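Asker: test case, fold it:
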Amino acid sequence: MAAGSQLLLLLLLPGLTAASHSPPGCKIRITSKGLDLVKHEGLRFVEQELENITVSDLHGKEGQFHYNISQVKVMDLQLPFSNLHFQPQQHLAFNINNASISLRFRRQLLYWFFYDIGSINASADGVHIHTVLQLAKDEVGRLKISNMSCNASIARMHAGFSGTLRKVYEFLSTFIVTGMRFLLSQQICPSLEHASLVLLNSLLDTVPVRNYVDEHIGIDYSLLRDPVVSPETLDLDFKGMFFYRAREDQELENHAVEPVIKETERMVYVAFSEYFFDSAMHAYFQASVLAMQLEGEKVPKDLEVLLRATFFGTIFMLNPAVVDAPLRLVLQVSAPPRCVIKPSGTSISVSAFLNISLVPADRPAVQLSSMAMESKLSAKVYLQGKALRVQLDLRRFRIYSKQSALESLALFSLQAPLKTLLQLTIMPIINERTKKGVQIPLPEGMDFTREVVTNHAGFLTVGADLHFSKGLREVIEKYRSAPAVPAEPTVQTTAASTGPHQL
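Answerer: Predicted structure coming up:
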């Protein structure tokens, strides 16, 4: 009995493992080169936070020496040695070594009968700060800093006194310097903890997770699992699934090849599997918008003449009275288009049907033909800013009758004119939609530069460098007073569809 249970477990184990690891439709890798850029911007942010450190007043008594220190203000920071690096399995480590902090504070001193008031300049030298940030996926699938450890120390501190009692102050300054050194070191980590867990997390809130692309579909960029950190890279697995807005909870199963990013030369790599594009076309198909209709004057004149000549006999057999009625062409995709990504390029296969009818006024339409169409589009995928864009071109096209092979032969003369119709009339409309693109999940203020697209078997990668169009502080201040980003989808005003709309 025990042996049978073990055998059953062994048989089920592969299926359970596959179910627990859902392949991503979109994957992002940040390399150590990208982290170096983040370090420079992050260091500016840390300087700004440390400059705003609030140190509580220091007062006390040592024998006949009474002191009160207040209005402590950081005047200058020197952070000559800093390092930001990946720390497996889920951490970023940020170190500052041998830094110095210049302070200025107000003094009130009483020694026997001598009372003095004024300002003191002080400096903290040999400042060492070691922080480790833990990265994780939160409940809605957004990347967050979930925890932070911090250790700060000050090797030495010096206070400069002036005036007639300078020698006395220098002798008694040990009490002041020791106290200030303790208070300052105790405020460094709380300041950085607030900067990380509150301010930087508000920056991560600007990363799109579940957004509406247009009035028909949305995109789900939720993380599938916690980030994976190696000594050289940070990998993020996103669902990367488009959805039909009327059925937001419906899942499209992912059977595509999982993207594999091996490169580390650029600052960032973004990979998209065939599933990413298939889900977009499936969502539009569900929305019933992959259709176009041309009627009357919208039908090109040359094509209208050819169609009337081709179906002249059919018209007289069905109803000669409608021979001069306007033509109507209805093109409807019959199944969700499929994307195929190969090292040689990206293509999209589309199956559709074309209904040709006459539409006399105040009378039912007279159908002349219903033909099937199969086409293959080549897709040029490129990145501009943070928008993924697609340029489509019609490569292969054929039509055939759904009724008989004989009718398919008769339709052969229509193949070239209908292909021209698609190229000149329909493809420009589709490309006008797709060129607006879909946003990639990056924080606000960070953009791609020098993008290079590389095709692989089943997925493509975009290698790029990064640059900050806005500083961290600027973005954080913009959203500090704004309400928290909701888990529900939000409308993406700058992005548009990745497929054609119904006219």
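Asker: from now on I want contacts and neighbour counts done on CA atoms only, so please keep to that.
Answerer: Fine.
Asker: next one: the lengthiest strand in the chain to chain centre, how far?
Answerer: Determined from DSSP state E, the single longest strand within the chain is strand 114-137. On the basis of CA atoms, centre = their mean, to the nearest Å, strand 114-137 sits 36 Å off its chain's mean C-alpha point.
Asker: and for stretch 344-355?
Answerer: Distance, centroid of stretch 344-355 to centroid of chain: 28 Å (CA atoms, centre = their mean).
Asker: stretch 208-221 too?
Answerer: From the chain centre to the centre of stretch 208-221 is a distance of 12 Å (CA atoms, centre = their mean).
Asker: same check on stretch 87-95?
Answerer: 22 Å.
Asker: could you do stretch 29-43 as well?
Answerer: With CA atoms, centre = their mean, you get 17 Å for stretch 29-43.
Asker: tell me which residues in that stretch are buried?
Answerer: By 16 or more other CA atoms under 10 Å, the buried positions in stretch 29-43 come out as 29-35, 37-39, 41-43.
Asker: packing partners of the strand or helix carrying Lys144?
Answerer: Under the criterion of DSSP states H and E, Lys144 resides in strand 143-160. Applying 3 or more CA pairs under 8 Å, 6 or more residues apart in numbering; DSSP states H and E, we find strand 143-160 packed against strand 114-137, helix 166-194, helix 201-204.
Asker: please give me the structure for this one as well, since I'd like to look at both together:
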Amino acid sequence: MTWGPDNVRKWSTLALLAIMGTALTAATDPGFVAMISQKGLDFACQQGVVELQKELQAISVPDFSGVFKIKHLGKGSYEFYSMAVDGFHIPNPEIEMLPSDGLRLSIKDASIKINGRWTSRKNFLKASGNFDLRIQGVSISADLMLGSDSSGHITTICSNCDSHIDSVRIKISGSMLGWLIQLFHRKIETSLKNIIYKKICKIVRNSVSSKLQPYLKTLPVVYRVDDVTSIDYRLVAPLTTTNQFLEGQLKGEFFWRGHQGPLPIHPPVMRFVPNSDYMVCMGISDYFFNTAVFAYQESGTLKITLGDPSVSVDGRFQLNTDFLKTFLPKVAKKFPSMGVQLLISVPSSTHLSIRPSGLSFNPKLEIQAFVVLPNASLVPLFVLGMVRRKTNASLEVDAKENRLVGEMKLGSRLLLELKESKFGPFKVEYLEDVINYIVSTLVLPKINERLRRGFPLPLPAGIQFSDFTFYPYQNFLLLEADLHLI
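Answerer: Presented below is the predicted three-dimensional model:
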């Protein structure tokens, strides 16, 4: 089912899309798998080469001079100066996956246009003018090796760079004596060819080390979700490549920022065949979702306290001791017309299951009731729990920009059971309407408000989904998507 820049950013997309995470950990199974197709790498390549082209167009060509000797005319001198690159055309850049942990950028049939001024002297004769230099058949091959440092940040180096120039042609204008320069054009063309040749790979390497690498260090390996939780997207295994995909196995684990330790749950095995028609494919396991529940439960966030002012429906009932007299007359008699407070919490982590039919779980709630005395102290009354296997809920998942969003829905009424009472047993059915109303109108909207804000997915800055499709499988959710720049 289908639901619905700066310069450095574009250039860095090339490596950012390829890694989707950073440092290695001791875990063996991922909670999150990110796969980049050749289509995705081609998209990154186009964006990166746009910025590399700007770097190459800024090549600084130094002035150079020399002497010439012509039979019967003797010696003279020449100088070329004020040279500037007027264009660096890159027609068809390509990127491919290396069999280890890197990428190879290949540029063929590029061309460079350089213009400038020239001067020639022979005895008392002096000539000057303009020139145009055409450099054809420029090829560049650069290997980008990806890794991580001790702090867990992405590292990338240009491990190898080669360039080649097929031909250089110079055109002299501006003086009738320009033919003098043409007589030794091969020497001039060779000199300029050597200058450009040496600078190309130097610029490529410098662009990687001085711009791309510092930018990669700004990408966090841990994404802050809110004031309570973060998501750990570190790699749990080295990157692997095939002919069509680059795969990163990520930890994909929520954790409470007040404590991060071993969890009582483990990631399932995810097996799927990625679709090369999309730029990225992401396998999101039920471990990812269940660690979120565990983190919020462990932090004490999954609690809602409700009192009399917040609960009333057209005068049908008020949350006070007068309302309880029907089934707890002792309470109403001992604490007449006093407020009642309800603490709704999740006593233990709820396990969410992903199956081909969708995402579902059996919610676990505990409702504790207290009398609120005039001095604000609380007197415990009773504890209600949910009847197991009698209530189910579902989670609908969507993507918005670069975040995973959702909406929770209850599939049936909450059925309750009395777990403890300080004032004797009573029929729980009397309270089920009230609790179901509170959950549907107060608790569930608060949960969905948080789910609509979403949780960040491991995408680089400046990238968003353009088209995406979700498929539920056994124990994981598959997201297939294309990307676009923002």
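Asker: TM-score for these two?
Answerer: The TM-score (TM-score structural alignment, normalised by the length of structure 2) is 0.85; 447 aligned residues with a CA RMSD of 2.5 Å.
Asker: if we can go back for a sec, winner for burial among the helices and strands packed on strand 143-160 of structure 1?
Answerer: When neighbours are counted by mean count of other CA atoms under 10 Å, the highest per-stretch mean among those falls to helix 201-204, a mean of 20.
Asker: tell me the helices and strands packed up against that one.
Answerer: strand 143-160, helix 472-480.
Asker: rebuild those as CSV, extending it with mean neighbour count.
Answerer: Shown next, in CSV, are these (neighbours: other CA atoms under 10 Å):
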stretch, mean neighbour count
strand 143-160, 17
helix 472-480, 16
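Asker: which residues touch Lys144 of structure 1?
Answerer: 135-138, 201, 204 (CA atoms under 8 Å, 6 or more residues apart in numbering).
Asker: now do 6 Å
Answerer: 135-136, 201 (CA atoms under 6 Å, 6 or more residues apart in numbering).
Asker: same question, Lys108 of structure 2
Answerer: Ser139.
Asker: ok, now Phe272 of structure 1?
Answerer: 25-26, 459-460.
Asker: what does it align to in structure 2?
Answerer: Under the alignment (TM-score structural alignment), Phe272 of structure 1 pairs with Ile284 in structure 2.
Asker: from Ile172 of structure 2, how far out is that match?
Answerer: Distance, Ile284 of structure 2 to Ile172 of structure 2, using CA to CA, to the nearest Å: 63 Å.
Asker: with Ile354 of structure 2 instead?
Answerer: Taking CA to CA, one finds Ile354 of structure 2 at 72 Å from Ile172 of structure 2.
Asker: now do Gly307 of structure 2
Answerer: Gly307 of structure 2 is 89 Å from Ile172 of structure 2, by CA to CA.
Asker: what sits up against stretch 232-245 of structure 2?
Answerer: Stretch 232-245 of structure 2 is contacted from outside by 21-25, 27, 36-38, 101, 221-222, 246-253, using CA under 6 Å, 6+ apart.
Asker: again, only this time at 7 Å
Answerer: 21-28, 30, 35-38, 97, 99, 101, 221-223, 246-254 (CA atoms under 7 Å, 6 or more residues apart in numbering).
Asker: my guess is Phe238 of structure 1 contacts Ser22, does it?
Answerer: No. Assessed by CA atoms under 7 Å, Phe238 of structure 1 is found out of contact with Ser22, at 10.0 Å.
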